[in-house]
Structures are given as structure tokens and as C-alpha cells.
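Participant: predicted model and sequence follow; I will ask about them next.
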Amino acid sequence: MSLRFRQLQAFHAIVETGTVTGAAEQLGISQPGISNLLYQLERQTRLKLFERSKGRLIPTPEAGVLFQEVDTVVRGLDHVAQAVTDLQNKQAGQLQVASQHSMSFGFMPALIARFARTRPDLSISFQAQYSLKIQEWVISGLFEIGVCEMPLIHDGLEAHPINVETRLAIPADSPLAEHDVLTPELLEGVPFIVMGPEHMTHRRTREVFQQAGIPLKARVHSHLFKNLLSFVQEGMGVSILDPFVLDFEAGGGFISRPFRPRIMMEMAVITSKSRPLSAVGQEFLALLKQELAPYTAGRSSARS
């Protein structure tokens, strides 16, 4: 027996509304159309499905059994249709983003929350990790979009470069705050909180101090910008940090100043060359690039 879904849908609507008129309004088709679909269904099944009583259709016991089976199918297809509509309107789907740690404490959660505000059914996967791991995740398809530090070690990545100017974080009560711009000469003998020796900010800080003929006094080594800032807030020294951790730190206890010569960080927004982005991913990627634009070289030295 080959039953058409439209027949089952009409039957389902009649049971729910109790009338042909109600079913027609629910499905957006004519009353004769509903009556014809019901007639076809009863003829094919050889079952009497309704009794008429005072203008209403009363389901027979056979109709009650059939309705239990049909209900799951009809509601399931309704959910599929709504999911398609949501995806077309970019209201649903899955957003998969990974970023290096300094963005994960404020910048990225705020941006994702803003993006998701009008998408209540959006499923979100977000992780913070070291840059090499982020590249592996995007290559493998575990995440659609990543933000990492350079260099890229995989050929299969599409990269949108971001060159970010770092700033110097100093304790809030430091006498260094009287200077609008800080230099190696002004920082002679001042303890530094630094990343590991191979990190680009540490290497470049060493280089500018060497070029100025001034020793760099590294007092604390750590592995996350957030940790470095915590030591600054405790008054243990100063630190070269990217603007993401500085701009989204609400704890106070520090101020930041431009540092000269500039110390830059090369970063990139990455996607896979071999996997097309979902519609949701494309829209978020456009928003992410837009929000990162003010942090690019020459625009990130705001005084705080």
C-alpha cells in the first residue's frame, strides 16, 4: 500500500482541529482539497476514520490507532521543515570556533554572545588552545574557524592575517604612568613578566632592549598572557601584552601604555581550504574580521 504524505497530513490536521475547515486553514489548502485527501486515504486503507456529529468529525477507534503512528511522522517532518527554514535564515546550525587564549577571556565570548542573541537555536562549540593545536583542529574539521598566532605549519589552511600592536601593562600605582609612551631607556632596571623565551613577544622585547644597549630584567616567566597580566596586577613588574587581554580585563590594578619601538604580533584567522564553511560560519567569519579590524597595526595603541 502506497500512502501519500499529504493524505496523512490532512488526516492529522482533521484529528487535531476536529473539522475540515480547521484542517484547511492549518494546511493552507482548500476544504474540497482536504475532503478529497481524506476520501483517498479511507479508500486506500479501507477504513472508516471519522463519524460526523454536529458539524464535527469524530475519529473512530481505528483512526485513534492510526493517529498515534501518523503523529510522529507529521511532527517529525514539521521539525525538518522548520530546521530548513532556520538554516536558510541562519537562525540555527552549529558554530565551531577555536582561539588562542588571550581572546578567550573576553573578546571571543562577547562576540559569540552577540552573534547568538538572535539565534536561540544555534549550537556553539568554542575552545581556547595553543596556536599549533588550533591549526590541527581546523585542518581535521573539528572546528570551522580558528584564530591563532603565526606561523602556519599546515598548507591546507586559508589565512586572513592580523598584525597586532602590543602594549605595555604596568601596575596602576607605578610612577611609569606619568609617561605617555614607554621605551627601553625608561624601563632600565624594571622587572618584566614575560612569555617563554621562544614566544615572539619575548624574542622581540629582548631584541629591542639589546639594540638599545639596555639589559632586559626578566623576573617572571609564564605561558599565558592572562597569567602575565595577573602578575602585573600584583605589582611584580611590567609586561608586553596583546590588546585582547588588556581591553577585556575588568579586574583593574593596571594601566597600559604604548611601547616604542613597536612590538608586533602576527596572527591569523584560519579556515580549511578543503572544507567549505557553513552559512553560519560564513556569517560569523565576516563579523569576526570586522571586529578585528580596529586591532590591526597602527590602530591598537589606545591608552587605558
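Facilitator: Received it, and whenever you're ready, just let me know what you need. Numbering: from 1, shown residues only.
Participant: when you work out contacts or count neighbours from here on, use the C-alpha atoms and nothing else.
Facilitator: Fine.
Participant: surely Phe284 and Phe115 touch.
Facilitator: Yes - counting by CA atoms under 8 Å, Phe284 does reach Phe115; the two are 7.2 Å apart.
Participant: what helix or strand does the residue most central in space within the chain sit in?
Facilitator: The chain has Ile112 as the residue nearest its centroid, 4.5 Å off, counting by CA atoms, centre = their mean. Following DSSP states H and E, the helix or strand that holds Ile112 is helix 107-116.
Participant: what residues does that helix touch?
Facilitator: Ser99, Leu122, Phe244, Phe248, Phe284, Leu288 (CA atoms under 8 Å, 6 or more residues apart in numbering).
Participant: could you measure from the residue nearest to the centre of the chain over to Thr296?
Facilitator: 20 Å (CA to CA, to the nearest Å).
Participant: with Val73 instead?
Facilitator: Val73 is 52 Å from Thr296, by CA to CA.
Participant: same question, Pro215
Facilitator: Pro215 is 29 Å from Thr296, by CA to CA.
Participant: repeat that for Val84.
Facilitator: Separation of Val84 from Thr296 (CA to CA) stands at 37 Å.
Participant: in addition, the following structure is provided for comparison:
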Amino acid sequence: MNIRQLEAFRATVTAGTVNGAAEMLGTSQSTVSRLIGHLERSLALTLFDRANGRLVPTPEGHLIFEQAEHAYRSYARIQELAADVRQNRVGQIAISCMPALGLGFLPGVIKAFCEKYPGVSVSLEIQSSARVEDWIAAQQTDFGLAELPFSRADVAVDEFCRVPYYAIVPPGHPLAARRELQPLDFDGMPFISMTSVCQVRHHVDQFFDAHGVRRVTHLETSYLQAVCEFVHLGMGVALADPFTVHANFGRVEARVMSPSLDFGVGLLYPRHRPLSKVCRTFITFLREYRDRCFAEVAARCND
């Protein structure tokens, strides 16, 4: 027994004739007759009484028809669901993301994605990069964005981006008059740092130490968004990734650093669990917005 046999049986009961069933299914009468014959033999039941050119369901045929209707509706629902999945009309996406992208950049991407695919639900967990890795390893989320590097065997990593940090200063600050800044420009400056538990803090400290720069670091915080707020308030200068810079256009002035410090982000996902189609579609969407973000920041800093 197969679904084509049930379709032919259902259509014949509904139409009352093999000819009518063939028209409903867009096939030939001989095909319908053959399918019904196969179904009767596979079930070892007579499903129709044949009289005066019409097929009348037997009592057994009526019983089978009731179940065939249920099966057909389930089959139709599967086809509809498959079409919805192909078109990203349904689905769920669970994302775990580091704060630098999760607080400013990613909400805008999710908004645009949900406007295009309103049937998709999205969950966003904002966590430290180390915590993102733990969640991916435990398969508690579909994919994540976290600062590189990572090397766990159970976590697959694709490079999402590797771009330079920008210098950020308050609007009207003397350094804002320059198109490009150097590490020595920060010597003796009040500098807003990340806390020591943040991976980026150590990279920034090593960067300035390597250039012999002594900053005044009396203020630190665990979120780059808060760093930007302190810079906006005139409490110091800092370095920020382009995603955070983009989210703070008009609040801080960003300038290119030369030499620069790289900001690397990985796209993490469980190594032994494939990404769903809707997740792959979102990641393509995400990369398009990433490129747009970088282009807008570069253009703004070169004005």
C-alpha cells in the first residue's frame, strides 16, 4: 500500500466513477483502476461493488475510506509544511551571541529578517564569548557569534569577520580633528577599558604596551555599548569594533587606527548537528548586513 493507491481510492469514492477519479487526479482511467486493484490486493479486501458503471464502496470500503481521509489530510499537511519550510515561512532560530554584536547590530538584523519571514521565531541569548562556546558544545542553541579564537573539538567554527578596531572619541574632542590615529595619540589619555574578564581587554592592553603607551585607566566596564556611552559622556576615549561603532553613529566619533588591532569573530555551531535551512538563510542574511555595516562605518570614518 502506498499514498498513490490511497489517493486513487479516495478520488474514486468521492467521484463515484473511475473516469471522475482520473479527471480529479489528472491521470488515466487505466492508472486509477490499476492503483485500486493493487490496493485491494494488498489489503485483501473488496473495497467496491461494481454495478451499472459506478463503483459503490462496500462497508469495508467505507471503513478504509475514513482512515484514508485522515492519512490524506496528514499527507497534505506534510506537503504544505515542506513548502513552508522551503520558503522559510515557518521555523525557529536560537542564537547565542557576544554582547558586542548582540546589543546593537544583531537586533536590527533580526528585525529585518522577521519582517521578511514573519512566520519564523527567533531567540537571542546575549552571553560572554566563553559562554557562547559552552552553549554551542551543549547544543543548547543553533549557532553563535563569539570572539576568536576557539579550538574545541565539538564546536565547528567559521570565521565571520576579521576587521580592525576603531578609535572612538567624544564629539568635539581634539583627536576627532584627525582622520587617522596612532597608538601614541592615546598616551596619557583617560581610557575606558573593558573589565579583565573580557578577552578583548588583554588584547587591547598588549597592543598599547607593545607601543609603549601609558593610558589613564580609571574606568572599566564589561560591555562595549557601555564603553561608548562613557565616551559619549566625555569621560575618556576607547577602542571599539565596527558593529558597536555602527550602533553609535552620532554619539561618538570613530577614527581609523594605524597600526590597528584586529577584531575576529567566529560563527560557531555544533560540529555534529547540521544547521536547518532557516538558520542557513539567516546566516546569509546576517553576512549581507555585516558587509553593509562595515561599508557604512568605513565611509563614515573617511568623511
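Facilitator: Now that the structure is in, tell me what you want to look at. Remember, predicted model here, so these are calculated numbers, not experimental data.
Participant: and the TM-score between these chains?
Facilitator: Aligned and superposed, the two chains score 0.72 in TM-score terms (TM-score structural alignment, normalised by the length of the second structure); 298 aligned residues with a CA RMSD of 4.4 Å.
Participant: returning to that earlier point: which one of Phe284 and Phe115 of the first structure has more residues nearby?
Facilitator: Phe284 (20 against 17; other CA atoms under 10 Å).
Participant: after superposition, how close is the helix ranked longest in the first structure to the second structure?
Facilitator: Using DSSP state H, we find that the single longest helix of the first structure is helix 61-88. With mean CA distance after the TM-score superposition for the first structure, helix 61-88 of the first structure departs from the second structure by a mean of 4.5 Å once superposed.
Participant: other SSEs contacting that helix?
Facilitator: Counting contacts by 3 or more CA pairs under 8 Å, 6 or more residues apart in numbering; DSSP states H and E, helix 61-88 of the first structure packs against helix 5-17.
Participant: which of the residues in the helix it packs on are buried?
Facilitator: Buried positions in helix 5-17 of the first structure, judged by neighbour count with 16 or more other CA atoms under 10 Å: Gln7, Leu8, Gln9, Ala10, Phe11, His12, Ala13, Ile14, Val15, Thr17.
Participant: who's the closest spatial neighbour of the last one, skipping the chain neighbours?
Facilitator: Using CA to CA, 6 or more residues apart in numbering and skipping residues adjacent in sequence, the residue nearest Thr17 of the first structure is Ala23, 6.1 Å away.
Participant: one more: the third one?
Facilitator: Distance criterion CA to CA, 6+ apart; nearest residue to Gln9 of the first structure, sequence neighbours excluded, is Val74 at 6.3 Å.
Participant: what's the counterpart of that neighbour in the second structure?
Facilitator: The equivalent of Val74 of the first structure in the second structure is Tyr72 (alignment by TM-score structural alignment).
Participant: isn't that match right up against Glu7?
Facilitator: Yes - using CA under 8 Å, Tyr72 of the second structure is in contact with Glu7, at 7.2 Å.
Participant: next, count neighbours for Gln68 of the first structure.
Facilitator: Using other CA under 10 Å: Gln68 of the first structure sits among 11 other residues.
Participant: then the one 10 residues further on?
Facilitator: With neighbours defined by other CA under 10 Å, the count for Asp78 of the first structure comes to 12.
Participant: same deal with Glu115 of the second structure?
Facilitator: 11.
Participant: just Leu47 of the first structure next, same as before
Facilitator: For Leu47 of the first structure, the count of nearby residues is 12 (other CA under 10 Å).
Participant: measure it to Asp71 of the first structure for me?
Facilitator: Counting by CA to CA, the gap from Leu47 of the first structure to Asp71 of the first structure is 18 Å.
Participant: likewise Ile270 of the first structure?
Facilitator: Distance of Ile270 of the first structure to Asp71 of the first structure, computed by CA to CA: 45 Å.
Participant: now swap in Ser125 of the first structure and tell me
Facilitator: 33 Å.
Participant: what's the answer for Ala268 of the first structure, then?
Facilitator: For Ala268 of the first structure relative to Asp71 of the first structure (CA to CA), the value is 50 Å.
Participant: check Pro197 of the first structure too.
Facilitator: Distance of Pro197 of the first structure to Asp71 of the first structure, computed by CA to CA: 65 Å.
Participant: Asn19 of the second structure touches Gln29, doesn't it?
Facilitator: Yes - between Asn19 of the second structure and Gln29 there is a contact at 5.6 Å, judged by CA under 8 Å.
Participant: more crowded one of Ile270 and Asp71 of the first structure?
Facilitator: Neighbour count, other CA under 10 Å: between Ile270 of the first structure and Asp71, Ile270 has more, with 25 against 16.
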